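Enquirer: sequence first, predicted model second:
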Amino acid sequence: MSRLSKRSTLAAALAGAFMFAGSAAFAADPLVSSQDVEKNINDAAAASQAKIDKLSDQTRDLIGEYRSTVAENDNLKIYNDHIAKLIESQQAEMGRYNKQINNITKTQQGVVPLMYKMIDTLEKFVALDIPFEKEERTQRVQKLKDMMEDSAVSTSEKYRRILEAYQIEVEYGSKSSAYQGVLPVDGKQLSVDFVHVGRVAFLAMSLDQKNAWFWNKETKAWEKVGDEYITSIREAVKLARGQAAPNLMKLPIEAPESAE
């Protein structure tokens, strides 16, 4: 075979080989593309499923929060209704208290002037009464007057103390008491035993028990009594001090005035 013919044959063979190789490569490309597409689809599906799962979890969380919010809202509504009823009850109670305070204020406006009048009356009574235990009784009235200006003492307590002072004055009329004091006699201050028998008689006896006097309510002065009364007045002093048993006594007592 000629050299030219050999070259032609070799060229033909190489061309055939190249064509076969190109055909094989062309035939393999569709398979590779199909696998890539399937992989992409699977990846997309997985990503979508992940998003769906995430949205599902978020939805469950939102539903839980919603239910919790609804339950809390119901509880708050019940609590608010309860508070509203309490406030309504308290407002009604405050209204009653305000009414009571107004009534108390009105009562005080009437009671306070009355208390001042009672103290003035008591002061005049002590001044005009038989002067037994005069200093103690006068001081008691003065304390009542000072008390009225003391804001630390309630109105009810002031009224109670005034009534107590009146009660003490009432009891003086049904009991006897004896105490030592000074009696002005002939320009001298004589130590004596004073004794009052209720408001019937107010007497004085010298400490040596030799002289005695009685308070004359008409003249509002002390008058000396005769010796016939000394023993009885001595017994009256002992009786008032609890040193003798009750007994009949002859005392200088003024006859009651006849009613006209």
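Expert: Okay, I see it.

Enquirer: CA atoms for contacts and neighbours, from now on please.
Expert: Will do.

Enquirer: ok, which stretches of the stretch 1-150 of the chain are helices?
Expert: Remark: helices assigned in the stretch 1-150 of the chain by DSSP state H, counting those that start in this stretch are 3-128, 134-147.

Enquirer: among those, which is the most enclosed?
Expert: helix 134-147 (a mean of 14; mean count of other Cα atoms under 10 Å).

Enquirer: what comes into contact with stretch 119-137?
Expert: If you take Cα atoms under 8 Å, 6 or more residues apart in numbering as the criterion, stretch 119-137 is touched by 138, 141, 144-145, 162, 166, 194-196, 199, 202, 215, 217.

Enquirer: got another, please set it beside the one above:
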Amino acid sequence: MMSRFRKYSAGFLLLILIPQTLVAQQQGAEQVKQLESDGIERTEQGRDTQQQVDAMHGRSRNLVDEYYTHLKLVEGLQLYNTMLGKQLTSQREEIELLRSSISEVAVVSRQILPLMARMVDGLEQFIELDVPFLLTERRHRVAKLRGLMLRADVTVAEKVRRVMEAYQVENDYGRTIEAYKAKLQLQDASFDADFLRIGRVGLLYRTIGSDEVGYWDSKQNTWEPLANSPWLRHIEQGLRVARQEVAPEMISIALDPTQEIVR
């Protein structure tokens, strides 16, 4: 009896335990699925979070790069401003120097202009006392200088240059020979003549048509005639040399009628 009861009891317990085991397994499976679902969800959340972190890192990196770029730009601008500051300082100094120079130029100009006027006067006197060659041209040059001195639209530097240029032209006359045509005034008569200038030491003429020859006597300040022979031949040769019609050669010219001609 007891043995049968025990068998029934064990069977009953087995019937009770089997459903509980199935329930436990089912619950375990559901828990596993829930864990898997939770794991997947956390994984997806982690992936989303990582993507957000990566995006934030990328933006942070871009901000850092942009910051360094602007920092370099600022450094460049600071260096540029420093250089500009030095340039401005230099320009201010230059401006002050120019202002000082301008004031000095005004003083110098007030001194130079009277000097230039005296130089023009001296040049005019020199021409009138000099050997009388190219008088029309030389007097015209002096007249132009006088007009130039009165012009307000011409700088002082240009006036100085023109006066010095005129002096240089007069200086060059002493180192050259020249042949030119002009009017010869002898007493009350005027003749067309060829003139031969040899520096400032000799000025001779040959009248056109009559072939009369003569020279300027610097001691007497007058024109003196010469005998046609042999002076005409020598003066004609000198005229050809001065006009570059023949090759340069030694010529005999009467600089002083008391001297003999060297043939």
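Expert: Now that the structure is in, tell me what you want to look at. Since the model is a prediction, treat every value here as computed from it, not as a measurement.

Enquirer: Serialize the helices of the stretch 1-150 of the first structure to a markdown table and add fields for distance to R234 of the first structure.
Expert: A markdown table is the format used below for those (distance: least, Cα to Cα, whole Å):
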| stretch | distance to R234 of the first structure |
| --- | --- |
| helix 3-128 | 26 |
| helix 134-147 | 22 |
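
Enquirer: select, out of those helices, the one closest to I230 of the first structure.
Expert: Of all these, it is helix 134-147 that lies closest to I230 of the first structure, at 23.9 Å by Cα to Cα.

Enquirer: report the aligned residue range of the second structure for the helix or strand that the closest one is followed by.
Expert: As assigned by DSSP states H and E, the chain's next helix or strand after helix 134-147 of the first structure is helix 155-172. Aligned by TM-score structural alignment, helix 155-172 of the first structure corresponds to residues 156-173 of the second structure.

Enquirer: buried residues, the matching stretch. List them.
Expert: For stretch 156-173 of the second structure, a neighbour-count test (16 or more other Cα atoms under 10 Å) marks 156, 159-160, 162-163, 166 as buried.

Enquirer: for stretch 199-212 of the second structure, same thing?
Expert: Residues of stretch 199-212 of the second structure classed as buried by neighbour count (16+ other Cα under 10 Å): 199-200, 202-207, 212.

Enquirer: chain center to stretch 80-90 of the second structure: distance?
Expert: Relative to the chain's own centre, stretch 80-90 of the second structure is displaced by 22 Å; criterion: Cα atoms, centre = their mean, to the nearest Å.

Enquirer: scratch that, stretch 102-122 of the first structure
Expert: Using Cα atoms, centre = their mean, the offset of stretch 102-122 of the first structure from its chain centre is 25 Å.

Enquirer: mean deviation of that stretch from the second structure?
Expert: Superposing on the second structure and averaging over aligned pairs (mean Cα distance after the TM-score superposition for the first structure), stretch 102-122 of the first structure comes out at 1.4 Å.

Enquirer: that older thread, just name the closest of the contacts of stretch 119-137 of the first structure to I87 of the first structure, please.
Expert: I87 of the first structure lies nearest to I162 out of the contacts of stretch 119-137 of the first structure, by Cα to Cα, at 42.0 Å.

Enquirer: compute the first-to-last residue distance for stretch 183-202 of the first structure.
Expert: 13 Å (Cα to Cα, to the nearest Å).

Enquirer: could you list the residues in contact with it?
Expert: If you take Cα under 8 Å, 6+ apart as the criterion, stretch 183-202 of the first structure is touched by 130, 132, 172-182, 203-207, 214-215, 236-237, 240, 251-253.
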